[in-house]
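Enquirer: I'd like to go over a predicted model; first the sequence, then the structure.
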Amino acid sequence: MRDWRPDLIVSLDDVSAWLLRGLVADPSVSPDLRRLIEASIGAPSGYDAACSRIRFLELATSIGVRAPMSRSVDKTTALATAEAMGYPVMIKVNQTAGGHGIRIACEPAQLVEGMEACGLGQGGLLQRGRREMRRLVWRLGRLPATRNKVFELQQFIPGVPAMRTVAAWRGHVLAGASFVSECVDPQPFGASTTLRFINHPEMEATTKQLVAALGISGFVSFDFVIAEDGGEAFVIECNPRVISSSHLGRLFGQDLCGALARQLGWTTETQKTAALPSEAPVALFPHEIARDPDSARLRSGSGILHDVPWDDPGVIEHCYRQLLRLHPDHAAAMARLLGSQDEAASFKSESTDYIA
């Protein structure tokens, strides 16, 4: 902050978003830094819920938005709670992300296995050491902590994963876009690799209520499940940061970054937005390539928009090197997707010219 004198801080991952909120409670933080953090992410009254799956679902339930039944349990109470709630149930460990710390259990035996897999059992020396180290980081970061081995048991909602990402200012939504996941990695609860824009009034209304209740400024995304037996949107998680689809709103008439920039007085111009068909699917870079370098979704003529940052070759080159480590036997396939400028221009032309 002293070197850069920033106007805003934007978190790019879960851990930074959580620890940034913890800094506000640190007495050694200067008043200037505290003011900057609060201006960037919103009211401190919402930090606990933004950092905790358990507290977030409690907040969602208290304001009356549609959410799955959820209970805070430990190993001694989980089986009885699951029986009362009804199987299948979701195990969700607090302050985990990217599909980690999540399991589904369809019967008591799977619940016991799932708790062990999520690190809630005694575990070996290495597992116990990692667990205690994580809790030490949270304590040093002054994050709200639950008792050791306490986790969330959540009602399972059969349906399709979806999310709504928004830019907000002092509890008011400035702009937002909703997407439904068409493919995730790792299955079944990992990050999206392919998604599609949707209009869902309930997701939009729920997000406005949650943003107001949390007092959020900056970027935030909420995960939903759209129920397969009626289309209702159940909110399940809060991601208090940008996500890998936040910039895609511009392709569908919703410029999140531009809306926040105008709110802050950085610009008075409204940037041109595209108007892709709402059914147009988007493959996220580099996630879909990382999932499967030979993905049919990335083949010429697939009709999908591959979200490659063609205007930033340095990022492409860096990701290509990382992908080679992950898939050393698929260098040729990845080179065809990201290789020469001619090939890139050809694929970009096929996918429409909106990525730039």
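Expert: Cool, got the structure. Numbers count the residues shown, from 1 in each chain.
Enquirer: CA atoms for contacts and neighbours, from now on please.
Expert: Noted.
Enquirer: where along the stretch 1-150 of the chain do the strands fall?
Expert: Assigned by DSSP state E, counting those that start in this stretch, the strands in the stretch 1-150 of the chain fall at 70-73, 89-92, 102-105.
Enquirer: burial measure for the residue nearest to residue 75 when sequence neighbours are not counted, as a count.
Expert: In space, residue 75 comes closest to residue 149 once its chain neighbours are excluded; the distance is 7.2 Å by CA to CA, 6 or more residues apart in numbering. Using other CA atoms under 10 Å, residue 149 is surrounded by 18 other residues.
Enquirer: check it against this one:
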Amino acid sequence: MTAHRWLHTVHLALAARDAGFDVALVGPAGHAVAGLDWVATPGLLSPLRRARSLARALDGIGHGAAVVPVDDVAARAIAEAWRDGLLGPAAAVAVVRSLGSSETLERRVDRVSNSALARDAGVRAARTLAVPAADRLDAVLQRLGLPAVLKTDGSWAGQGVAVVRDRDEAHHAFARLCARPSLPRGLVRWWKDDDGGYVADPWTKPRVSAQVFVPGAPATISVACWEGEVLGEVALRVVPTADLGSGPATVVEPASPGEMGETARVVVKALGLSGLCGLDFHIQWDGRMSFLELNPRATPTAHLPTASGQRLLDLLAPHFGAAPAARPSRAAPVPPIALYPQERVRDRASPWVGTEHEDVPVGSPDAVAAVAGALGAAVPSLRARVERSRAARRDLRDASKS
């Protein structure tokens, strides 16, 4: 389930197919993954009615589905659908079975709550406090100290994040982060980027938190878990690129789970998590890890193999009655790993693009063609977008009749 047209979702779809699942995508009309012959599309995720449209799609899938949110918007929409009682009986069963304890569905998308939970459990975590209003900012910064990091819940890839070094900088950043985007700006961004989520932004007031600034190198761990127990993990260090710090990680290398793995086990157990999730860290100068935040969803590296060579979805498959496909797992790229297509989007002239380091799913030419076609396509016109949406809804109606 995804609110965005992120192309790296194709890796997760391939990993799910290889793990023995039938693959279905609930996302925006025109997603590249939805065009693959072996991917079903039981519903569309509406940017203005996210929770309701997501619940409607889930109702048609049934209780046996493995529900996998791919981005923070989808994860929050699932939590809202549960909270508001929008899920039918079969969908509610699927959500709890797939994601774990229903009591923590909303808590796990709250940065402040997750930081407190980790610290209470003895994890070395960057202290994070809520900033409910501008007149509380100074008090919060006095408790945390400067420099500090201001973040909005639900942000990703460096968006909605500001490192502040003094009081004036902090107040300017807070005003920018907590302000609702204007509708005209949302429409312009939708026009340029073909992402309807921008139109929904003006109706959503961001929640801002402040976090202790932790210097160091970024690292991450993706895990598969079941009812509060970690089944396996993929631990990675982020390899610096020319624009590190201004966007998502695009080149990574394997790392020992170590302290990251221990933290993952503590957090997963405390929240009773099932499914896929990721945790972000900073490696400090002395080698210690500092936990920054939980991503309660499949992260862009969730398809990579564990140290034993298994994929995270392979570890979850038996819990849903799925069996890995007969075909051998595709080989992992040689480290350092250039994520596809993220690294070539960042820099087509990157020394890793087109080499054995790039994570291209060469064994699935249809998936490669779908990504390449999306990368080379022009941003559609308004007329084309309307027709695309109509065609997607027409296909859904035809499928339901058959």
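Expert: Nice, I can see it. Being a predicted model, the structure only gives us computed values, none of them experimental.
Enquirer: among the strands of the stretch 1-150 of structure 1, which is the most enclosed?
Expert: Highest mean neighbour count among these (mean count of other CA atoms under 10 Å): strand 89-92, with a mean of 24.
Enquirer: read off where that one ends up in structure 2.
Expert: The aligned range for strand 89-92 of structure 1 in structure 2 is 148-151, by TM-score structural alignment.
Enquirer: what's the average distance of that stretch to structure 1?
Expert: Compared with structure 1 after fitting, stretch 148-151 of structure 2 deviates on average by 0.4 Å (mean CA distance after the TM-score superposition for structure 1).
Enquirer: quick one: neighbours of the residue lying closest to residue 252 of structure 1 once chain neighbours are set aside, just the number.
Expert: Nearest residue to residue 252 of structure 1, sequence neighbours excluded (CA to CA, 6+ apart): residue 275, at 4.9 Å. Neighbour count for residue 275 of structure 1, taken as other CA under 10 Å: 13.
Enquirer: what's the spacing between residue 275 of structure 1 and residue 183 of structure 1?
Expert: 23 Å (CA to CA, to the nearest Å).
Enquirer: now swap in residue 162 of structure 1 and tell me
Expert: Counting by CA to CA - residue 162 of structure 1 and residue 183 of structure 1 are separated by 11 Å.
Enquirer: and the two? which has more neighbours close in?
Expert: Neighbour count, other CA under 10 Å: between residue 162 of structure 1 and residue 183, residue 162 has more, with 24 against 18.
Enquirer: what's the counterpart of that one in structure 2?
Expert: In structure 2, residue 162 of structure 1 lines up with residue 219, judged by TM-score structural alignment.
Enquirer: to which secondary structure element type does that match belong?
Expert: Under DSSP: H, G, I helix; E, B strand; the rest coil, residue 219 of structure 2 falls in the strand class.
Enquirer: so it sits against residue 287, correct?
Expert: No. Applying CA atoms under 8 Å as the test, residue 219 of structure 2 and residue 287 come out as separate, 11.6 Å apart.
Enquirer: residue 186 of structure 2 contacts residue 202, doesn't it?
Expert: Yes. The pair residue 186 of structure 2 and residue 202 qualifies as a contact (CA under 8 Å) at a distance of 7.4 Å.
Enquirer: check contacts around the residue nearest to residue 252 of structure 1.
Expert: Under the criterion of CA atoms under 8 Å, 6 or more residues apart in numbering, the neighbours of residue 275 of structure 1 are 251, 252, 253.
Enquirer: returning to what we had before: can I get the strands of the stretch 1-150 of structure 1 in CSV with distance to residue 196 of structure 1?
Expert: CSV is the format used below for these (distance: least, CA to CA, whole Å):
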stretch, distance to residue 196 of structure 1
strand 70-73, 28
strand 89-92, 25
strand 102-105, 24
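Enquirer: what's the local residue count around residue 142 of structure 2?
Expert: Other residues within reach of residue 142 of structure 2 by the criterion other CA under 10 Å amount to 10.
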